[in-house]
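Q: Next one to model:
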Amino acid sequence: MIDRPFRSALYIPGSKERALEKARNLPVDAILFDLEDAVSPDEKVAARHTLKEALYQGGYGNRYCVVRINGLDTEWGRDDATEVVEMDCDAVLLPKVNSPADLDALAEITGDLPIWAMIETPLGIINAAAIAAHPKLEGFVMGTNDLAKDLNTRKGQNREPLLYALEAALLAARAYGKVIVDGVYNAFKDEEGLKAECEQGRDMGFDGKTLIHPAQVDIANAAFAPSEAEVDLANRQIAAFEKATTNGQGVAVVDGKIVENLHIVTARATLSKVAAIAALDH
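A: Below is the predicted model of the structure:
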């Protein structure tokens, strides 16, 4: 898996020069430059060139830059894929991935460019493990709006109707060491609701949250970053375990709880994430 944070992944329309400019100064970990849903049909060709120029000009720092193209079954998809190879981006994002064959078709055009997959269809969930195993696949982006539509379900409290799908995709991503970011929260003015959904996604195991508005960035960044209490616990667990092993013991006790090697792996990962966040040049 990529050794960097993906706490926040903000969608930016590829057709909007002002939004493309503003994104250069937002404290996001990743930008999903969108040529698909956020761009109307009559703007799609122009958006491709607008985005290419913005990426050429640069200024996005250490933000991970991903371009979401239109599906290859649309009139714009293959041209998007051809153009994205020439863009100064880190990866290409393919919508509505149903099987590894969709990634094969894209890779024939994009070559060595890393691929991310939108997991937003019933077939995408059913085939999540096979998709995650693809050698060009770098990460999953959950498309919860489209998934809910295709399932004919309502998200409900705590997204209960979607939990199986979310967990299936998460299991697949973790099995093959891929990044996975949670779906969007539509009510961008509802800060408490966003915070709760970010915390749910974090506790499930997602790496971060896709966002539709800059106002959501700080909440996502805070939710998916280790807290001061977690950092303190990680340091104390490592110190106690190292002392225990020096004394020939295989376990330690911290706050009345057993600490084994598996806890130290998690503790070191927590500290590594803190260091990686600090290293980002926002």
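
Q: C-alpha from now on. contacts and neighbour counts both.
A: Fine.

Q: residue nearest the centroid of the protein?
A: When the chain is reduced to its mean C-alpha position, the nearest residue by C-alpha atoms, centre = their mean turns out to be V181, at 3.0 Å.

Q: helix or strand right after whichever strand or helix holds that one?
A: Using DSSP states H and E, V181 maps to strand 179-182. Moving toward the C-terminus from strand 179-182, the first helix or strand encountered (DSSP H and E) is helix 191-204.

Q: And that next one, what does it pack against?
A: On a contact count with 3 or more C-alpha pairs under 8 Å, 6 or more residues apart in numbering; DSSP states H and E, helix 191-204 meets strand 208-211, helix 217-223.

Q: can you put those in CSV and add mean neighbour count and distance to T153?
A: Formatted as CSV, the entries for these read as follows, by neighbours: other C-alpha atoms under 10 Å; distance: least, C-alpha to C-alpha, whole Å:
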stretch, mean neighbour count, distance to T153
strand 208-211, 28, 21
helix 217-223, 20, 25
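
Q: returning to what we had before: hmm, the residue nearest to the centre of the chain is touching T210, no?
A: Yes. Assessed by C-alpha atoms under 8 Å, V181 is found in contact with T210 at 6.4 Å.

Q: ranges for the strands of this protein?
A: For the chain, the strands defined by DSSP state E cover 8-13, 30-34, 64-68, 91-94, 115-119, 137-142, 179-182, 208-211, 252-254, 257-259.

Q: To check against the first, give me the structure of this:
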Amino acid sequence: MDMAARPYRSVLYIPGSKDRALEKARTLPIDAIIFDLEDAVAPGEKVAARGTLTAALKTSYGNRTRIVRINGLDTEWGEADAKAVAEMDCDAILLPKVENAAQLDALASLCDKPLWAMMETPKGMLAAAEIAAHPKLAGMVMGTNDLAKELNSRFRADRLPMLPGIGLCLLAAKAHDVVIVDGVYNAFKDDEGLKAECEQGRDMGMDGKTLIHPAQIEVANAAFAPSEAEIDLAKRQIDAFEETVAKGGGVAVVDGKIVENLHVETARKTLAKAEAIAALTE
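A: Have a look, this model is predicted:
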């Protein structure tokens, strides 16, 4: 399946140094995994974690997209991480705190994998269009914890302080047809709060959500998948529009609302996403 076409409803962070977590991830109903060599690995374990992760990736993770987050290239581990990932059996490499396209150029010179960018600083937000336009960029990950720290913003359930930055990244990702997944929700036992934040991200246009705990998977998968009602509406819109066109018309009506070409295009994307999700579970 093409990386851009596949679902990214649930993207779980897994420490690259923990054998038990690496093994458990093979059994979880997640669309993608971020194998973390950065924040989740202590400084003294970072070198050994490369070998641990390389060995784990030699065994299949099924249909799950495998993304490896390295340490920044300005750290003592970043360059060696990138060179190690170049030899790993994974789908993409994720660079933290991306703030310009030059950083992606530097990474591309070390690792010939599709690139993903962590978007987590004010400079990154303001350079989102430049970053998304990079020819090797396949995805963006919102780092909302770091962004909140940089903004010195207070926590709000509606994430109002972060919406300008999130919006800039969304616009950039959609303009350049790259995947974009939302930041983590820290209270992993708060299903209602997680559901509300997932729905906000989905309403905005996010492709999925990064997760910090397996307990969050079910909520994210449900929020970012087309509902039965959305699938039913999409089918009826397509049928009604095709019937109208066959009769020489250009606009159909479904449930009292007009259906034009643009609505049909959205409806087809909804059905394609539902089919791609079903394919992952086969």
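
Q: TM-score for this pair?
A: Once superposed, chain against chain, the TM-score is 0.98 (TM-score structural alignment, normalised by the length of the first structure); 280 aligned residues with a C-alpha RMSD of 0.8 Å.

Q: one step back: now the helices and strands packed on helix 191-204 of the first structure as a markdown table including distance to I119 of the first structure?
A: Converted to a markdown table, those look like this (distance: least, C-alpha to C-alpha, whole Å):
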| stretch | distance to I119 of the first structure |
| --- | --- |
| strand 208-211 | 13 |
| helix 217-223 | 20 |
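
Q: Can you say which of those is nearest to I258 of the first structure?
A: Distances from I258 of the first structure to each of these were compared using C-alpha to C-alpha; the shortest belongs to helix 217-223, at 26.6 Å.

Q: how far apart are that closest one and its match in the second structure?
A: For helix 217-223 of the first structure, the mean distance to aligned residues of the second structure following superposition is 0.4 Å (mean C-alpha distance after the TM-score superposition for the first structure).

Q: so what secondary structure elements neighbour that helix?
A: Helices and strands touching helix 217-223 of the first structure, as assessed by 3+ C-alpha pairs under 8 Å, 6+ apart, comprise strand 8-13, helix 191-204, strand 208-211.

Q: The last one against the second structure, how far on average?
A: Using mean C-alpha distance after the TM-score superposition for the first structure, strand 208-211 of the first structure ends up 0.1 Å from its aligned counterpart in the second structure, as a mean over the superposed pairs.

Q: what comes up buried for stretch 260-270 of the second structure?
A: Judged by neighbour count (16 or more other C-alpha atoms under 10 Å), stretch 260-270 of the second structure contains these buried residues: V264, A267, R268, T270.

Q: Oh, that last question was meant for stretch 224-234 of the first structure, not what I typed.
A: F224, A225, P226, V231, L233, A234.

Q: if we can go back for a sec, for the strands of the first structure, which one sits closest to Y56 of the first structure?
A: Each of the strands of the first structure was scored for nearness to Y56 of the first structure using C-alpha to C-alpha, and the closest is strand 64-68 (12.0 Å).

Q: how close does that closest one sit to the second structure?
A: Its aligned residues in the second structure lie a mean 0.2 Å from strand 64-68 of the first structure after superposition (mean C-alpha distance after the TM-score superposition for the first structure).

Q: helices or strands up against that strand?
A: Using 3+ C-alpha pairs under 8 Å, 6+ apart, the elements in contact with strand 64-68 of the first structure are strand 30-34, strand 91-94.

Q: what's the angle between the longest one and strand 8-13?
A: Interaxial angle of strand 30-34 of the first structure relative to strand 8-13 (axes from the mean of the first three to the mean of the last three C-alpha atoms, to 10 degrees): 20 degrees.

Q: How far off centre is strand 30-34 of the first structure?
A: How far strand 30-34 of the first structure lies from its chain's middle: 10 Å, per C-alpha atoms, centre = their mean, to the nearest Å.

Q: Read off where it ends up in the second structure.
A: Alignment of strand 30-34 of the first structure against the second structure: residues 32-36, by TM-score structural alignment.

Q: was I right about R68 of the first structure contacting L32?
A: Yes. Between R68 of the first structure and L32 a contact is recorded at 6.5 Å, counting by C-alpha under 8 Å.

Q: Name the residue in these two with the higher neighbour count.
A: When neighbours are counted by other C-alpha atoms under 10 Å, R68 comes out ahead of the other of R68 of the first structure and L32, with 30 against 22.

Q: got the contact list for that one?
A: For R68 of the first structure, the contacting residues are L32, F33, D34, L35, E36, V92, L93, L94, P95, taking C-alpha atoms under 8 Å, 6 or more residues apart in numbering as the criterion.

Q: rewinding a little: mind putting the helices and strands packed on strand 64-68 of the first structure in TSV, distance to G256 of the first structure included?
A: Converted to TSV, those look like this (distance: least, C-alpha to C-alpha, whole Å):
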stretch	distance to G256 of the first structure
strand 30-34	39
strand 91-94	45
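
Q: Point out the most buried one among those.
A: Comparing those by mean neighbour count (mean count of other C-alpha atoms under 10 Å), strand 91-94 comes out on top with a mean of 26.

Q: Overlap of the contact sets of V181 and T210 of the first structure?
A: With contacts defined as C-alpha under 8 Å, 6+ apart, the residues adjacent to both V181 of the first structure and T210 are A9, V141.

Q: before we move on, back to that, who wins for proximity to V217 of the first structure among the helices and strands packed on helix 217-223 of the first structure?
A: Using C-alpha to C-alpha as the criterion, the shortest distance between V217 of the first structure and those is 6.2 Å, found for strand 8-13.

Q: what packs against that closest one?
A: Under the contact definition 3+ C-alpha pairs under 8 Å, 6+ apart, strand 8-13 of the first structure sits against helix 17-22, strand 30-34, strand 208-211, helix 217-223.
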